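Participant: only geometry, no sequence info:
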């Protein structure tokens, strides 16, 4: 790098470190993470070209052409990911937000000597941080994209990190060498592959991004026949490559709704009296709706009448909830499901449960079933994972 870029990078590192310290985002229980990030900063694993959403499309930001822009993308904010690969106009790989990477590795409860499977190498940054803690030769990482795997191997070697990168599908193929103490996934799955549980020793820990929102830490039971644990925080990651890649929320929501809505008339209409602002502002509500109606994609907009919302299931069902004066909301719906009513019913249920926050939720995985629950796995309400309707919770 040139001295100019070096200075920008050093300033970016310091700015992000200070921002995280100011928000108490460096975890007290894992002080090693701040040291690891300082020793292995994200710029060591960033490609020379990043991508920025300009409101219409992803445009390249090259380090050689626009060094300030490149550093700005990389060190914009602790909650901002840097897009590193675009395929078909949509992001297909990224350097995850520093705050989220730190939060997930803190949830992993990683100790020196642990054997770690890092599922989804990407550029190799989380692999490097895990190896900094676990030790040389203790981390194996799997990456389905051969080009990304080769890139990560090069960056890890240049940084002096002793970790193995295997090219393959991490949802199906398990690295050889015995069970792992920790499994750390960097791409989102709706259902946990049972191979991850089988690959983890009893008492071991699996941390993964769950669907479109949230990450979870599971502990494998003593008999190895289940894994269960709590939601740890909010996170939005690239999905498993076996799923359709999604555009940014604002663009995907509008475009996705228009595609599902079509041009035909609504099939049902009714009026409810409700302020839809919490759909925009309350992340505990948004998470609860994600649990109860996992395939419901919604966006919001605000005008002089209040907050309106547009909901679809990515297939055939849609709802437009239009704010009117006096907290009235006109709900137009179409398709085989009344997905707007499903969303409102799930909202009512969340209210009846006492408005649980995301940390009140957990996930349990067995060979034959997976479910989310709130408050308690045995006695609390629970929702099967993988269904397509927002039926009332069981229990």
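Facilitator: Sure thing, it's come through. Note that the structure is predicted; figures quoted are calculated from it, not measured.
Participant: C-alpha from now on. contacts and neighbour counts both.
Facilitator: OK.
Participant: counting contacts, what elements does the longest strand along the chain pack onto?
Facilitator: In the chain, with assignment by DSSP state E, the single longest strand is strand 200-209. Where contact means 3 or more C-alpha pairs under 8 Å, 6 or more residues apart in numbering; DSSP states H and E, strand 200-209 is packed against helix 98-108, strand 180-185, strand 215-220.
Participant: To residue 137, which of the ones you listed lies closest?
Facilitator: Shortest distance between residue 137 and these, using C-alpha to C-alpha, is found for strand 180-185: 12.8 Å.
Participant: how big is the angle separating the closest one from helix 98-108?
Facilitator: Inter-element angle recorded for strand 180-185 and helix 98-108: 150 degrees (by axes from the mean of the first three to the mean of the last three C-alpha atoms, to 10 degrees).
Participant: coming back round to it: could you dump the helices and strands packed on strand 200-209 to a markdown table with distance to residue 172?
Facilitator: A markdown table is the format used below for the helices and strands packed on strand 200-209 (distance: least, C-alpha to C-alpha, whole Å):
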| stretch | distance to residue 172 |
| --- | --- |
| helix 98-108 | 21 |
| strand 180-185 | 13 |
| strand 215-220 | 18 |
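Participant: putting a second one here so we can go through both:
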């Protein structure tokens, strides 16, 4: 397949059909689909993308392999396209089409709105926001990387999108054109920066990914000093660029033998696919990072706390599952205790959770009700799981 316009049209068609088949278009925001039709994803993709070959990230150049490049750009609804590496780790991407659509739905943009986007990246999301805001609205997008900012600004100008791209630190917002009706971040944060609250009009919304699992939509109170709102969806986003790199499981283990091993009788399948459980474990064990995989023998997992403690859970061919743990903490034991506590509390669903940023700066996630429900403080960064 050659890299001519007809081929790109076919890739776009397949991507749209996949969104249809998965029911990923937001029903309450039909404008999202219209905006994506008018501003195709490939227009904003750089000529070099990065693909994981099972061992390392390899460059995929549009001029060398146009078909593979196009397939990466227009992959499935739940596939991101990595556009930049820093220290051999993804640092920027074209987010999954389904997640972009879902977050745009959560932002609840109306024509005429003034919008601040944090994390310009390729400029695609900013262009979609501007399409909705229209000629009476205004979009400002802040990018920390000078190269990305320059490239995105040029692409946006070519498409006619009315977006002002500014070079700066997204945690500071962008005061010169504040206040905004909506603020949306395209990268994950551990805490909501105070500037975001101060630069949002009372009654306006702030939509942002929180840590490594979900994203919230908070509404700023009438006093302009606090905000509260609900979890709106699940997604994994790049962290802010100044987030310290988290040690890997391999680095924490450092080839040490386990201090303790025991057999597990628990069905581990929910640990791999139950989003409600994963959310509960994230709240209960904010410093514990884990990932799972499935092979012919069952579910396997790796855990670590970023410092000294680690664990592996291995499914064996004979049907048994063994937990191996090292360091001062018994992470599998902690995980099982948190799992049992979640079940005992009624297995509260993830969409029953919200977040509050109080006037005094306190931030916490709550379940059920922000005043009377159980709450978890928003505190230390946790990072993201890597090999």
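Facilitator: Okay, I see it. Only a predicted model underlies this, so the values are computations on that prediction, with no experimental measurement involved.
Participant: Quantify their similarity with the TM-score.
Facilitator: Here the TM-score for the pair of chains, by TM-score structural alignment, normalised by the length of the second structure, is 0.92; 380 aligned residues with a C-alpha RMSD of 2.2 Å.
Participant: hmm, back to that, what's the matching range in the second structure for the longest strand of the first structure?
Facilitator: The alignment of strand 200-209 of the first structure onto the second structure (TM-score structural alignment) spans residues 200-209.
Participant: could you pull out the strands for the stretch 51-200 of the first structure?
Facilitator: 58-62, 82-87, 90-95, 116-119, 139-143, 164-167, 180-185, 200-209 (DSSP state E, counting those that start in this stretch).
Participant: Kindly reformat the ones you listed as JSON lines containing distance to residue 321 of the first structure and mean neighbour count.
Facilitator: Listed next are the strands of the stretch 51-200 of the first structure as JSON lines, based on distance: least, C-alpha to C-alpha, whole Å; neighbours: other C-alpha atoms under 10 Å:
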{"stretch": "strand 58-62", "distance to residue 321 of the first structure": "30", "mean neighbour count": "18"}
{"stretch": "strand 82-87", "distance to residue 321 of the first structure": "32", "mean neighbour count": "20"}
{"stretch": "strand 90-95", "distance to residue 321 of the first structure": "28", "mean neighbour count": "21"}
{"stretch": "strand 116-119", "distance to residue 321 of the first structure": "39", "mean neighbour count": "27"}
{"stretch": "strand 139-143", "distance to residue 321 of the first structure": "41", "mean neighbour count": "26"}
{"stretch": "strand 164-167", "distance to residue 321 of the first structure": "46", "mean neighbour count": "20"}
{"stretch": "strand 180-185", "distance to residue 321 of the first structure": "36", "mean neighbour count": "25"}
{"stretch": "strand 200-209", "distance to residue 321 of the first structure": "30", "mean neighbour count": "24"}
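Participant: picking up where we left off before, out of the helices and strands packed on strand 200-209 of the first structure, flag the one nearest residue 331 of the first structure.
Facilitator: That would be strand 215-220 among those, by C-alpha to C-alpha, at 32.0 Å.
Participant: Mean distance of the closest one to its aligned residues in the second structure, please.
Facilitator: Here the mean offset of strand 215-220 of the first structure against the second structure after fitting is 0.8 Å, by mean C-alpha distance after the TM-score superposition for the first structure.
Participant: Residue 115 of the first structure: which of the helices and strands packed on strand 200-209 of the first structure is closest?
Facilitator: When these are ranked by proximity to residue 115 of the first structure, the top entry is strand 180-185, at 5.1 Å, counting by C-alpha to C-alpha.
Participant: Mean distance between the closest one and the second structure after superposition?
Facilitator: Strand 180-185 of the first structure sits 0.4 Å off on average (mean C-alpha distance after the TM-score superposition for the first structure).
Participant: Distance from that strand to the middle of the chain?
Facilitator: 17 Å (C-alpha atoms, centre = their mean, to the nearest Å).
Participant: helices or strands up against it?
Facilitator: Using 3+ C-alpha pairs under 8 Å, 6+ apart, strand 180-185 of the first structure is in contact with helix 98-108, strand 116-119, strand 200-209.
Participant: The last one vs helix 98-108, what angle?
Facilitator: On the basis of the same axes, to 10 degrees, strand 200-209 of the first structure is oriented at 160 degrees to helix 98-108.
Participant: Name the surrounding residues that touch strand 200-209 of the first structure.
Facilitator: Strand 200-209 of the first structure has contacts (C-alpha atoms under 8 Å, 6 or more residues apart in numbering) with 104, 107-109, 179-189, 196-197, 215-224, 235-237.
Participant: Emit the ChimeraX select command for whichever of these are buried.
Facilitator: Restricted to buried positions by 16 or more other C-alpha atoms under 10 Å, the ChimeraX selection for those reads:
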select :104,107,108,109,179,180,181,182,183,184,185,186,187,188,189,196,197,215,216,217,218,219,220,221,224,235,236,237
